[in-house]
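**Student:** Could you look at this predicted model? Sequence included:
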Amino acid sequence: MGTETLLLIILSGIIALLVALFQYKYKAKYKGKWVLVFTFLRFLSVFAILLLLINPKFTQVSIYTEKPNLVVAVDNSNSIAYLKQDKNALSILNTLTEHPELKKEFDIDVFTFDDVIKTSDTNIFKSKASNIDKALRELSSIYKNKVAPVVLISDGNQTFGNDYSVSNKYTQPIHPIILGDTTTYTDLKIQQININKYAFLKNKFPIEAILVYQGNAPISTKFTINQGNSILYSKVVTFSKQENSTVISLTLPANSVGVKSFTAKLQALKSEKNTTNNSKNFAVEVIDQKTKIALVSDFSHPDLGALKKSIESNEQRAVEILNPIDFLNKKNDFQLVILYQPNNKFKEVYEVLNAENKNRFTIVGAKTQLSFVNNNSKVFNVAQTGQEEDFQAIFNLNFSPFLIEDINFEDFPPLKGPFGDISFTVPFQTLLGKSVLGISKNEPLLATLETNSRREAVLFGENIWQWRAQSFLNETSFNPFDDFIGKLTQYLASNQQKSRLTVDYESFYTGSNNIIIKAQTFDKNYQFDTRQSLELILENISSKEKSTTPFILKSNNYQVDLSGLDASKYSFTVRSKGENLSKSGSFEVLEYNIEEQFLNADVAKLKQLAANTSGKSYFVNNVDELISELVNNEHYKPIQKSNKNTVPLIDWKYLLVFLILTLSAEWFLRKYNGLI
């Protein structure tokens, strides 16, 4: 409280006293025994009113103790149970959470993690995936501005994600408790099988197997590839301490169409402790044709290479970059033609495409000759202003021709295209709309159309190569962008009639995780219909067991998660309860549990993680040392803090109550004495 405020309060007291004396001493006719009481009550009332007008501020200081957090992260993956460490993990967790000194010194938070992290202490150790790096990064984000040492209860075996032992993104000290046997055993393992997802009928497809040996003595064993009960390939392989790995390359024939499942096996040694990793299942889908696509351009541009790589990421498709003259010599070889920024050199190309009514994908950019395209396309027209504009994309959730997902198109770099109004002479669907500086132009950036049994797409912008690069920056993978281009290509390369129910699924899945089947339904105007109730009827072909699962609406599609299915072949039917819409298919789940491939705890990585984060690593029988370290570490002591809060007097409600009481008491006494 300042000096000026204090002087005002003193002055207020003087004024309040003078007012009270003036009314009850100087001017009052009543001279009875209550005059001093009336004077005192009036003084209090006037003084309280003046205090409210001055409204002085008071400082409140509250002192409290803040304990650091102790974060306990428990690995919930199947490798913990496979290494017979599940009981140890639960025992350690119970010891840490119930220890009286730890409870006194820390606020203990328990998390479990596998491929995701959860705020739960329920552990069943059945997950078939683990991502230690992701869990530690999320914990670092949650406790970014706090003192929160992390106790990591894990075997250190990670099935996917970035290498946690060398990451610099963890902000808290990490103390791993290492679960698992550190003894080195003799072991044979199929480290990896490399194979293309697709093969073509009557061709041979390549297989690459990476085999690894852990041991000291020279050994000899047999590597085989089986299909059912038939042995398709066999080879004797030898290993030693120095020559502890080998790569086997071979080819197998694709004699029939469909999904073909195989099993690679390494004959086990008598001394092996873990034989699960001696075999690995894999599959290939054999198809009877390959889609050939012509990418026609009169000049070089980075877009050409980006489109070729994206389309050819699917082994079913091949792209050939041609100039207009070369295309005319091979025009009958292609199922789809991409016209990149056409000009008058494309005149004969358009004549051929129009005469044969071929599907096409036209890309319009800054170098496109608009007068030529407007005269030859016959389906769209772009106003010729001679100006260019940068357009960002807006994803259309109601796009109906095929199932597509938003891959954050709005965050992608803008595409450069001609400035001017766009008109179509036939019905079209907008997949991506245009926006400039965040304002929608209500015009298509990417549109599809179907006319005279022909499918066509038009992209009104160049530099789509930047989208592929941005996709990699966002997801550390080209897959989202390549899948988008792949689905657009699949739609354009086919002339099948549009269906009101579309289903998106894979022919086979490795393991039982992330089996997601997606579907879209459309009304009779082919607008995405969110009112449908879809269900999936699934049948295990081997056991004949059936189950029915409802779809859940997510964004612009319906989804059902079938993760956890046993390895087998399945058939399914997706149907709508409200309308007579259904679609059937089949897929196969290959038996593979990556968590059962580990033989030991990864001690080296866990120790490296501890060293990099200023923590310490411990084994199962050293938990007491960890508790002592946590309790005695000066960096983890509770901190006494104060909270200073300035409160104005007008917020003090009791003063208002006091004012009401003094005025009421004065009025009541005056009334009682007949002065009112």
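**Tutor:** Received it, and whenever you're ready, just let me know what you need.

**Student:** drop to CA atoms for contacts and neighbour counts, all remaining ones
**Tutor:** Noted.

**Student:** what's the following helix or strand after the longest strand anywhere in the chain?
**Tutor:** Looking across the chain with DSSP state E, the single longest strand is strand 439-451. Per DSSP states H and E, the first helix or strand lying C-terminal to strand 439-451 is strand 454-459.

**Student:** And here is the other one:
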Amino acid sequence: MNFFLYTDYPWWFLLFCILAGFSYSFVLYSREKRFDETPKWVRRALPVLRFLAVTLLSFFLLSPLLKNITRTVEKPIIIFAQDNSESVVAGKDSTFYKNEYLKNIFGFVSSLADKYDTNVYSFGDKIKNGFAFNFKEKQTDITSLFDEIETRFSNRNVGAVIIASDGLYNKGQNPFYSAAQNKFPVYTIALGDTSVRKDLILSKVLSNRIAYRGNKFPVEIQLSARRLGGKITTCTVSKGKDVLFSQQVVILGNNYSTSIPVQLEAKETGMQRYTIKLSNVDGEVSYANNVKDIFIDVLDGRQKVLILADAPHPDVAAIKNALESNENYEVSSFIASDFDKSLAGYNLVIMDQLPSSKNPIQKLLADIDKEKLPVLYVLGSQLSVPMFNNLQKDINVPSEGGKINDALPLLSKDFSLFTVSDALRSYSSKFSPLQSPFGNYKINSSASVLFSQKIGLVETQQPLMLFTQSGERKTGIICGEGIWRWRLQDFSEHGNQNIFNELVDKTVQYFSAKIDKSFFRVTLSGGEGSKNNFYENESVGFLAEVYNDSYELINDPEVSVTITNNDGKKFTFVFNKTTNAYRLDAGVFPVGNYRYEANVKVGAKIYGEKGEFSVSALQVEITNTIADHQLLYSLAKKSGGEMVYADQLKKLADLLNAREDIIPISHSEKKLSDMINLKWIFFLLLSLISLEWFIRKINGAY
């Protein structure tokens, strides 16, 4: 630590400070007669004290600064990351990795601690700090490890990263590409078994998440076999104790794969569990990957959506394709003049540029009003604005001689009818403008605006997409045409239409949702929002709301829930209170079906909510157990590191110690501070002045 003194004035200004102190002391004491009889040291001390005090005070008029330079030495950082997934111990060396290997790794990392700043992590489906290795993680995400290192150690002296893994990943991107941005060498410790051993694998089961009662739904079973040529296995699909499908499979060759299509009938509503199993074959390395469970949510029926258009239009195709991507919806589209069917059974009507002068659809509008169906209007150039304004009272669309505006969507911060994902929230501002009628819109005060119009750079209060509700009937209006461009943009930018589909899906969900007038509401929640199917490594979450008789949210009473498994065992939890609602993280549950019953007592009334959820097995780690050492070698080679094996830890330590670029770094921190802020300066001046006053006092000068 070094100190330097600075001032904004030339240093020769110190002479003026000294001169001021000397002059003040000389004038005060050179002709002072009262101290002639005092001891000699008093006559000398008093002018010196006054000289020092005045000189220091004068010096501080120069605004002196103190420069403090602190130097610290940072050891090079070595990061050790252990693959903590199930696949590491799925081979023949599982005992070694669970015992001797862990002792060796602990000793290896400890030996590096004297020279390096060591940081230890484990990775699987989550990144954890420390030596907590149990090889029970259900997934492997190596990319997230590099992201974590970048977040925690950016601009730090990272000497090297050591990754001990079998090279198998089943979550996230290919780590070879995600590691390309790293500025440090990666050393890899190759674990696992690369030999091809006898194994029968139920690779994948493809099925719809939802089916409808009374319908058949497809299931595709994919299996593979290694070194089992000529053997026979039986594939079965069962529900509880009932076997619904059985087929014998002859394994043709030592590297065999096939798929089996199955049609199952959905007979009961609710969450249904189906078990797919391959009978064991002698000599398999593992039987755990011969079984999978799937869960199908069987519903009573799909939502029926009717799209009516004045004429063929790309907006109609975009909306229809978005709805058809969701198996919850059954979509029909017609030109309005060609539609002569009953509206019975439909849950929503979407009208594109209707009514128009060509298609006034008066009878159809009367039927919609009679059925009290929700309607989503899409306005456009063919719309008859006077007819539309007379049709409803939610919005008055301007009619300025057919003039249009290019209106960009501006997401409203106050919209609350449904949640908008962060992806849609951030990307909506990039959507192309819609061609919207020009003028001043007048909307019902109760309307909820999702998007307002942005004309050029001007943010307006004119609506672009809004929703209203009168009684139990809901209406939505898109004040412009051209949303088909939004779908193309989404695909061009992201390679899919997920954001556009979300907008359409949540809009239709709002229309199809029945008004909930209950005083107690409970929903399941997970990492991806509302859900009723979880993986075995996911926490099961609940959200709850309680209302009083005035339909105001309250959270004074206690809310509890009892979860029951298939065996009748019960687990009871109490919800945590949030600002005005309730939340519960019930933790992870074993694979199976569960029922829950939540209760709350408000005054003398007791409310209850029932439901069910399922927990699925996550078996990706045991599907492929052949270690990928080529990936580990490529990671190390590309970054300037090297791959070693589990019995070469001493070699790895020697490689690290031999590197000339893994060295400590010295950091200098410079800090400027006003000297006058130093407390000891104040006490020094106070001491000088007080001492002078005291000497004068005891010698009769005051």
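**Tutor:** Received, thanks. These numbers come from a predicted model, not from an experiment.

**Student:** where does the TM-score land?
**Tutor:** The pair, once superposed, lands on a TM-score of 0.86 when counted by TM-score structural alignment, normalised by the length of the first structure; 666 aligned residues with a C-alpha RMSD of 3.7 Å.

**Student:** ok, and for the longest strand of the first structure, which residues are buried?
**Tutor:** 443, 444, 445, 446, 447, 448, 449, 450 (16 or more other C-alpha atoms under 10 Å).

**Student:** what is the orientation angle of it with strand 454-459?
**Tutor:** 160 degrees (axes from the mean of the first three to the mean of the last three C-alpha atoms, to 10 degrees).

**Student:** same for strand 439-451 of the first structure, what does it pack against?
**Tutor:** strand 388-395, strand 429-436, strand 454-459 (3 or more C-alpha pairs under 8 Å, 6 or more residues apart in numbering; DSSP states H and E).

**Student:** One more pass at 7 Å, please.
**Tutor:** strand 429-436, strand 454-459 (3 or more C-alpha pairs under 7 Å, 6 or more residues apart in numbering; DSSP states H and E).

**Student:** Distance to residue 45 of the first structure for these - can I get that in a markdown table?
**Tutor:** Below are these laid out as a markdown table (distance: least, C-alpha to C-alpha, whole Å):
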| stretch | distance to residue 45 of the first structure |
| --- | --- |
| strand 429-436 | 65 |
| strand 454-459 | 79 |
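
**Student:** Out of those, which gets nearest to residue 545 of the first structure?
**Tutor:** Across those, residue 545 of the first structure has its closest neighbour in strand 429-436 (40.0 Å, C-alpha to C-alpha).

**Student:** What are the buried residues along the closest one?
**Tutor:** 429, 430, 431, 432, 433, 434, 435.

**Student:** Please enumerate residues in contact with that strand?
**Tutor:** With C-alpha atoms under 7 Å, 6 or more residues apart in numbering as the test, strand 429-436 of the first structure has contacts from 391-396, 399, 440-449.

**Student:** quick one: the helices in the stretch 1-150 of the second structure?
**Tutor:** 14-29, 40-60, 94-98, 100-112, 142-153 (DSSP state H, counting those that start in this stretch).

**Student:** For the stretch 351-500 of the first structure, which segments count as strands?
**Tutor:** Using DSSP state E, counting those that start in this stretch, the strands found in the stretch 351-500 of the first structure span residues 360-363, 380-382, 388-395, 415-418, 422-424, 429-436, 439-451, 454-459.

**Student:** Mind putting these into TSV with distance to residue 219 of the first structure?
**Tutor:** Below are the strands of the stretch 351-500 of the first structure laid out as TSV (distance: least, C-alpha to C-alpha, whole Å):
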stretch	distance to residue 219 of the first structure
strand 360-363	58
strand 380-382	70
strand 388-395	59
strand 415-418	60
strand 422-424	72
strand 429-436	60
strand 439-451	60
strand 454-459	60
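
**Student:** Relative to residue 165 of the first structure, which of the ones you listed is closest?
**Tutor:** Evaluated over the strands of the stretch 351-500 of the first structure, closeness to residue 165 of the first structure peaks at strand 388-395, with 39.0 Å, by C-alpha to C-alpha.

**Student:** and the angle from the closest one to strand 429-436?
**Tutor:** Using the same axes, to 10 degrees: strand 388-395 of the first structure against strand 429-436 is 130 degrees.

**Student:** on that earlier part again, so which of the strands of the stretch 351-500 of the first structure gets nearest residue 598 of the first structure?
**Tutor:** strand 388-395 (43.5 Å).

**Student:** Show me what that closest one is packed against.
**Tutor:** strand 415-418, strand 429-436.

**Student:** Please produce TSV containing the ones you listed, extended by distance to residue 651 of the first structure.
**Tutor:** Output for these, formatted as TSV (distance: least, C-alpha to C-alpha, whole Å):
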stretch	distance to residue 651 of the first structure
strand 415-418	57
strand 429-436	50
